[in-house]
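[1] Curious how this folds, go ahead:
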Amino acid sequence: MDAFYASVEQLDNPKLKGKPVAVGGNSQRGVVAAASYEARKFGVKSAMPSAKAAKQCPNLIFVKPRFPRYKELSSQIREVFFEYTDLVEPLSLDEAYLDVTENKIGLNSATLIAKEIKQKIQARTGLIASAGISYNKFLAKTASDMDKPDGLYVILPDEAEDFVSKLPVHRFHGIGKVTAEKMVKAGIFTGKDLKKKSLEDLKLRYGKSGQYYYNICRAIDHRMVQPTRETKSVSAERTFEDNIYELEDAIEEVDRIAHISFDRYQRSKASDGHTITIKLKYGDFRQITRSKTLEQAINNESEFVAIARQLMTEDLLDEHGVRLIGVGISNFRKDEEPEQQSQLTLEF
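    Next comes the predicted model:
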């Protein structure tokens, strides 16, 4: 979806149409969750501090996020997807991969299916989507960002390697801003430059990601579309207007956030969590975590909150203060299912 949260706000409030809109808080600690295309012309983008966004765009209109409304429209959009295929892998409320190799309408053209989906989304919700079409995830995702807003971009198999060779590394999906900057400093500007590096070199430079970079600069991506994604953790967090310095205040916030986290845990499809984790981010942006793992699954809210409180101790406080606290639960497994143990074998 194109500028999803901001577009929803403009859809529901016609007075915002054509104006620079940022979804998020406009406080000193606020962060932009989404920006309309009118705001993006001024350099406003998601994850930017609200104070900086307001300086770059003096006429910027801040709107508080309404996630229930975004989820409602996201569900309507996914209903359109399932009219064509059951192989839908949501990445977020506003983005998904679809495998339409075998589709429900028997149409032998992914491009025509994408056009129909875009039209139905607009007709049913009033919102605009962009689509990328290709034969693997990396190329489809890259294509979806090529012609926004209201884009429809196709990368054909016989065009893929040439397309990737000319693509700047900062436009590669999976190569973040920091990594792209490191690559440029190392003389890697495009896919062609990246392809010159050996697999051993890339692994040495970028660790486990080296294999992925080696493949994508050759337009190779074997990942399948996964209709269901296993939940690894459930959490909640909060950034404070003013840093916290006192243990009593920190515990009070942990208690409040833990209740929210446990509610999400109960409403999620995840179950049988064994590990509770608290996360703290300090005023200087350093971040730490503390965890406790239990033998039995955690299914009692009082127990969950109590353990989270116990993890928040005096020694975790810092002279810079605490600007963010998060509480989460993970390590989902059935108690009756023992963890697999590996055994060494010798061949004679």
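[2] Please make it C-alpha for all contacts and neighbour counts, starting now.
    Noted.
[3] check which helix or strand covers the nearest residue to Y265 once chain neighbours are set aside.
    Among residues not flanking Y265 along the chain, V234 sits closest, at 5.8 Å (C-alpha to C-alpha, 6 or more residues apart in numbering). Here V234 sits within strand 233-244, counting by DSSP states H and E.
[4] Can you tell me, leaving aside adjacent residues, what's nearest to L280?
    Among residues not flanking L280 along the chain, I325 sits closest, at 4.7 Å (C-alpha to C-alpha, 6+ apart).
[5] Can you tell me the SS state at the one you found?
    Secondary structure assignment for I325 (DSSP: H, G, I helix; E, B strand; the rest coil): strand.
[6] Contact partners for it?
    When contacts are counted by C-alpha atoms under 8 Å, 6 or more residues apart in numbering, I325 touches E237, R238, T239, E253, V254, I257, I278, K279, L280, K281.
[7] wait, what's in contact with the fifth one?
    This means V254. For V254, the contact set (C-alpha under 8 Å, 6+ apart) comprises A308, R309, M312, I325, G326, V327.
[8] what's around the first one, how many residues?
    So that's A308. By other C-alpha atoms under 10 Å, 25 other residues sit near A308.
[9] what about the residue nearest to T293 when sequence neighbours are not counted, which helix or strand?
    Leaving aside its chain neighbours, T293 sits nearest to T275 (4.2 Å; criterion: C-alpha to C-alpha, 6+ apart). Using DSSP H and E, the element containing T275 is strand 273-282.
[10] Run the angle between that strand and strand 233-244 for me.
    Orientation check (axes from the mean of the first three to the mean of the last three C-alpha atoms, to 10 degrees): strand 273-282 against strand 233-244 gives 30 degrees.
[11] other SSEs contacting strand 273-282?
    Under the contact definition 3 or more C-alpha pairs under 8 Å, 6 or more residues apart in numbering; DSSP states H and E, strand 273-282 sits against strand 287-293, helix 301-311, strand 322-332.
[12] Next, the structure of the following sequence, for comparison with the previous one:
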Amino acid sequence: MAEALPLRKIIHVDMDAFYASVEQMDNPELRGKPLAVGGSGTRGVVAAANYEARKYGVRSAMSGVMAKRNCPHLIFVPPRFDRYKEISSQVRKIFYEYTDLVEPLSLDEAYLDVTENKKGNPSASLIAEEIRARILNDVGLTASAGISINKFIAKVASDYNKPNGQKTVNPEEVLDFLETLDIRKFYGIGKVTAEKMYQKGIFTGTDLKTKSLEFLHSHFGKSGRYYYYVVRGIHNSEVKPNRTRKSLAAERTFSTNLSSEIFMLEKLEHIAEEVSKRLKANKVAGKTITLKIKYSDFSLHTRSKTLPYFISDKHLLLETAKELLYQEKLDNSVRLLGISLSNLNTEKTKKEPESKTVSVQLKFGF
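    Okay, the predicted model is just below:
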């Protein structure tokens, strides 16, 4: 008989259009109007867009020129990250009133494990409602939430009733929920992977579930194992209050596109120096160097190399980045370069999920 692990009660809280919502809160004249945080110039990029702008197809990471083309009356405001951090800190203080098991993913989202909580409330759904009400009353912003037995399902569920809503996936609903889910809704499956899955006849969770572990590993590499387990409701990652950093990076967008590797070397030196400073400030080193190249047509390419030893030195970073730059001929002129270091000496070996955890307890108050 399969062994059942104790089920957790996990909440994923996601602030609604966070950057843009902060700007609208601080400037009421912006409310109800399509708004983008970022730059509108020829080199500008949208960092965030409110829901009014999203109706016109404006999305984060879109060029300011394209965003303006989609929505001619779009209002741009420059980002104020200090202000966003200040508001994020206020939201997190609310989280900690309910549990110490809080794992921030970014300024605007976090996982909370409320299996055992400071309020003694057995209902994760009611806790999520209370947290969202507190954020609205105390901070002035709306948030959405997903509630379920693990981080993966809670993350997917939080996007279901956005904005200003929540969704609970009870233990007995997990498998049906995942089977009917569009493959594009699976956290961790991006646009490119979704297209590849379509080509393999995988459109929903049900389709994904028919594929063997061997098939998924063969076509999707290490990620195939992840897909195999999550569609069966198996995701054993705990909420970690002190998340282990997995990489450190720096990048630069240029005011003029660069067309020759020679012009990029000076830029890479500054980027490598910035990465090295961050590594030393965090007292970490890594083995895998990745060079990020964004071309003038906005296509994104990465090239990586893993060394047999840990590094944090600027010169070693730069030499490897140069090697990666000259590894292949450039496809076009370049608008952005970045260097990241991963496979850090802070990472621990992860255990593979075991199929015995597929059995769940159904009587569990959500």
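[13] What residues sit buried inside the helix of greatest length in structure 1?
    Ranked by residue count under DSSP state H, the longest helix found in structure 1 is helix 247-267. Buried positions in helix 247-267 of structure 1, judged by neighbour count with 16 or more other C-alpha atoms under 10 Å: 250-251, 253-255, 257-262, 264-265.
[14] Show me which pair in these is furthest apart.
    Using C-alpha to C-alpha, the buried residues of helix 247-267 of structure 1 span at most 21.9 Å, a distance reached by A250 and Y265.
[15] Structure 2: which residue goes with the residue nearest to L280 of structure 1?
    By TM-score structural alignment, I325 of structure 1 lines up with L337 in structure 2.
[16] Contacts only, for L341 of structure 2.
    By C-alpha under 8 Å, 6+ apart, L341 of structure 2 lies in contact with S247, L248, A249, V275, A285, G286, K287, T288, I289, T290.
[17] Run a quick neighbour tally on the third one.
    As a burial measure, the neighbour count of A249 of structure 2 was computed by other C-alpha under 10 Å and equals 20.
[18] just the helices in the stretch 1-150 of structure 1 please.
    Taking DSSP state H, counting those that start in this stretch to define them, one finds helices in the stretch 1-150 of structure 1 at 4-12, 37-40, 50-56, 67-82, 110-125, 137-144.
[19] Nearest to T179 of structure 1, out of those helices?
    Closest to T179 of structure 1 of the helices of the stretch 1-150 of structure 1, according to C-alpha to C-alpha: helix 137-144, at 17.0 Å.
[20] Which stretch of structure 2 lines up against the closest one?
    Helix 137-144 of structure 1 corresponds to residues 151-158 of structure 2 when matched by TM-score structural alignment.
[21] returning to what we had before: state the distance from the residue nearest to T293 of structure 1 to M312 of structure 1.
    15 Å (C-alpha to C-alpha, to the nearest Å).
[22] do R333 of structure 1 as well
    Counting by C-alpha to C-alpha - R333 of structure 1 and M312 of structure 1 are separated by 25 Å.
[23] so what corresponds to V22 of structure 2 in structure 1?
    Residue pairing (TM-score structural alignment): V22 of structure 2 is matched to V8 of structure 1.
[24] Relative to S74 of structure 1, how far out is its match?
    Relative to S74 of structure 1, and taking C-alpha to C-alpha, V8 of structure 1 is found at 11 Å.
[25] Hmm, K17 and Q10 of structure 1 touching each other?
    Yes - at 5.1 Å, Q10 of structure 1 and K17 qualify as touching, with contact defined as C-alpha atoms under 8 Å.
[26] Which one's more surrounded, these two?
    Comparing Q10 of structure 1 with K17 by other C-alpha under 10 Å, the one with more neighbours is Q10, at 19 against 16.
[27] circling back to that earlier point, how many other residues sit next to the equivalent of the residue nearest to Y265 of structure 1 over in structure 2?
    Alignment note (TM-score structural alignment): V234 of structure 1 maps to L248 of structure 2. A count of nearby residues for L248 of structure 2, using other C-alpha under 10 Å, gives 21.
[28] does L248 of structure 2 really touch S276, like I thought?
    No - counting by C-alpha under 8 Å, L248 of structure 2 stays clear of S276, with 9.0 Å between them.
[29] Centre-most residue in structure 2?
    Compute the mean C-alpha point of structure 2, and by C-alpha atoms, centre = their mean the closest residue is L105, 7.1 Å away.
[30] so what's the aligned residue in structure 1 for it up against?
    Alignment of L105 of structure 2 against structure 1 is given by TM-score structural alignment, with L91 as its counterpart. Contact partners of L91 of structure 1, counting by C-alpha under 8 Å, 6+ apart, are Y97.
[31] Check the gap between L91 of structure 1 and Q211 of structure 1 for me.
    Counting by C-alpha to C-alpha, the gap from L91 of structure 1 to Q211 of structure 1 is 22 Å.
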